[in-house]
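Enquirer: how would this look folded up:
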Amino acid sequence: MENFTLPGFDLAQFVRATLDEDLGVGLPGGGRDVTADSVIPAEARFTGVMDCRDAIVVAGLPIAVAFFRSLDPAMAIEVLVEEGASVPAGSDLMRLSGNARAMLTAERAALNTVQHLSGIATMTRAYVDAMQGHATLLDTRKTIPGLRHLEKYATRMGGAQNHRMGLWDAAMIKDNHVAVAGSVGEAVRRAIAAGVTSVICEVDRLDQIEPALAAGASHLLLDNMDVATLRQAVEQVAGRVPTEASGGINLNTIGAKAATGVTYVSVGRLTQSAPAADVGLDFTPL
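Expert: Below you'll find the predicted structure:
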């Protein structure tokens, strides 16, 4: 927990920027917690318990630890559950003991993070369960700006795999790229000619499959196809490349679409629409 890292994510910078925003650093009169500073004695100490009020899949506790430690390096923190664990309502997640002002100032940032990431992980697990062992769930790039690494981490805690992390690690040819290139095949050929080794090509019709494969696509995204069409597409591809069902998929439809034989199912709402988990933090003066 104390050595939490994510490739491409600067935890210390995230903590600083988030707390600076809340404290109004750089703004007239900013740079302090007016309420805690005026009401709580500097030497006061609190003990606290973070718990969940609903059953959740846990994600984000190491980031919460970093918020508290940044304001009180000596704070005693005991993390009680593992990341990715499914816990029932009423579970204690973390115990803390330390400077009261530091706890109060870091509280909102810590809770916001755990609520948001646990909400994503919880929704993700629900989608994984609805797939009943068929296919692999993927997330998308539909993330809040600045939070992609954390949100994609949360989907992993819920049991999904990450789709491409950004615009840099794979080409994804969509309808607008095809419109400029002139055809699916030509768009894929241009990506291959540019030296791109991972080329995901979106197709929304069965007659686009062979041109995409012939040009060198390494992954087909089967966009907005109904269950019957997905089955036909999977049969036509015949295992030559991975296939991915995408577009408008929800908890009511994912089971049937996952069972068509596709390799993956991608769902944007995992990061776009997950409700915050109900997580709270109660303090007691020492």
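Enquirer: all contacts plus neighbour counts: C-alpha atoms, from now on.
Expert: Will do.
Enquirer: Does A36 lie in a helix or a strand, and which?
Expert: When elements are defined using DSSP states H and E, A36 is found to belong to helix 34-39.
Enquirer: Also this sequence, please, to line up against the first:
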Amino acid sequence: MPKEYRQVEWDAQLADDCRHLIRLAFREDLDNEQDWSTVSLVAADAQGSANITARASGVLAGTQLIPLIIEEAELELTWTPQKQDGDAISRGDVVGTLSGSVRDLLTSERTILNFICRLTGIATLTRTYVEAATGSARVYDTRKTTPGWRRLEKYAVRCGGGVNHRVGLFAAVMAKDNHLAWSETQRTLADITPQVRQFLTAQLGEAAAAEKLVEIEVDSLEQLEAVLPSQPDIILLDNMPPETLRAAVEMRNRLAPSVELEASGGVNLQTIGAISQTGVERVSVGALTHGAVSLDLGLDWKA
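Expert: Next up, the predicted model:
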């Protein structure tokens, strides 16, 4: 079974990331003051309930944050979900209900919606790419994420059916074009994988080093032929058209069948179908995160 990057699931580490973002979001809205609009118009003891409702179809993500927002901001609210992250939603669907202090509900409304609209947009776009990848290739995200939101956005990709590429620079070795262009000593492409593995073993020990994936980027079939004998875990094929990708797969199958191939660059909804049918195992798409548009969800008072 091929190695895989660690996938982002909802866990304590992701929840801790979210707590930092939640605190920053409320600091942006309230500073050291308060919601003057709400406190001047709504009685302190007013109670009410409101639904979060989908105003467009998509794939839900981000509702796991709502209890954290309530806890972190010390809101007098309860959250009753009707849909879960990863669920398909249609226009008019009720995602869940917030009940309690009307003041707290109004003050937190935009923060809650900002999180779930953004993440639902990512999950929805990811699902669109996954469905457009009509071949056997898996669809991966990249590190083209909003600073501070990396794990959260990758979680949304998972909700949409995508697969997470490395979560950070610490997670794997990925020798890209700029690494290869800048070198203090002359080395061939065939030298890179053994040098990296030797270094990792010396630094981390054999067991931990074996857990680090080694991926090398190439932009031509000539480079691919030079790298394959050293058998990195993955070779990234940069900006290759489908006919070249098919030739790369044939070469890989002959020379190093255990190496996985990843297509990257020039991938969009019009091209991913053909790319995914070339025989590569992976297609990475930066647009899953940097190109996603928030999906519209709103807050509607219950009668």
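Enquirer: one step back: just checking, what packs against the helix holding A36 of the first structure?
Expert: helix 100-130 (3 or more Cα pairs under 8 Å, 6 or more residues apart in numbering; DSSP states H and E).
Enquirer: Moving C-terminal from the helix it packs on, which element do we reach first?
Expert: Sequence-wise, the next helix or strand downstream of helix 100-130 of the first structure (DSSP H and E) is strand 136-138.
Enquirer: mean per-residue distance, that next one to the second structure?
Expert: Between strand 136-138 of the first structure and the aligned residues of the second structure, the post-superposition mean distance stands at 0.5 Å (mean Cα distance after the TM-score superposition for the first structure).
Enquirer: returning to that earlier point: figure out how far the helix holding A36 of the first structure is from the centre of its chain.
Expert: In this view, helix 34-39 of the first structure has its centroid 34 Å away from the chain centroid, taken as Cα atoms, centre = their mean, to the nearest Å.
Enquirer: C-terminal to it, what's the next element?
Expert: Scanning forward in sequence from helix 34-39 of the first structure by DSSP H and E, the next helix or strand is strand 45-52.
Enquirer: who's in contact with whatever residue of the first structure lines up with V267 of the second structure?
Expert: When the first structure is aligned by TM-score structural alignment, the residue opposite V267 of the second structure is I249. Counting by Cα atoms under 8 Å, 6 or more residues apart in numbering, I249 of the first structure touches V267.
Enquirer: Same check on the one 10 residues further on?
Expert: Taking Cα under 8 Å, 6+ apart as the criterion, A259 of the first structure is in contact with 131, 134-135.
Enquirer: Identify the residue of the second structure aligned to it.
Expert: So A259 of the first structure corresponds to Q277, using TM-score structural alignment.
Enquirer: next one: P41 of the first structure
Expert: Residue pairing (TM-score structural alignment): P41 of the first structure is matched to A43 of the second structure.
Enquirer: how near is the closest residue to that match other than its chain neighbours to V39 of the second structure?
Expert: Leaving out its chain neighbours, the residue that sits closest to A43 of the second structure by Cα to Cα, 6 or more residues apart in numbering is R103, at 7.7 Å. Distance of R103 of the second structure to V39 of the second structure, computed by Cα to Cα, to the nearest Å: 7 Å.
Enquirer: For the two, indicate the residue with more neighbours.
Expert: Neighbour comparison, R103 of the second structure and V39: the larger count goes to R103, with 25 against 15 (by other Cα atoms under 10 Å).
Enquirer: Tell me the counterpart of L236 of the second structure in the first structure.
Expert: For L236 of the second structure, the aligned position in the first structure is L221, judged by TM-score structural alignment.
Enquirer: Check how far the helix holding A36 of the first structure sits from its aligned residues in the second structure, on average.
Expert: Mean for helix 34-39 of the first structure is 1.6 Å (mean Cα distance after the TM-score superposition for the first structure).
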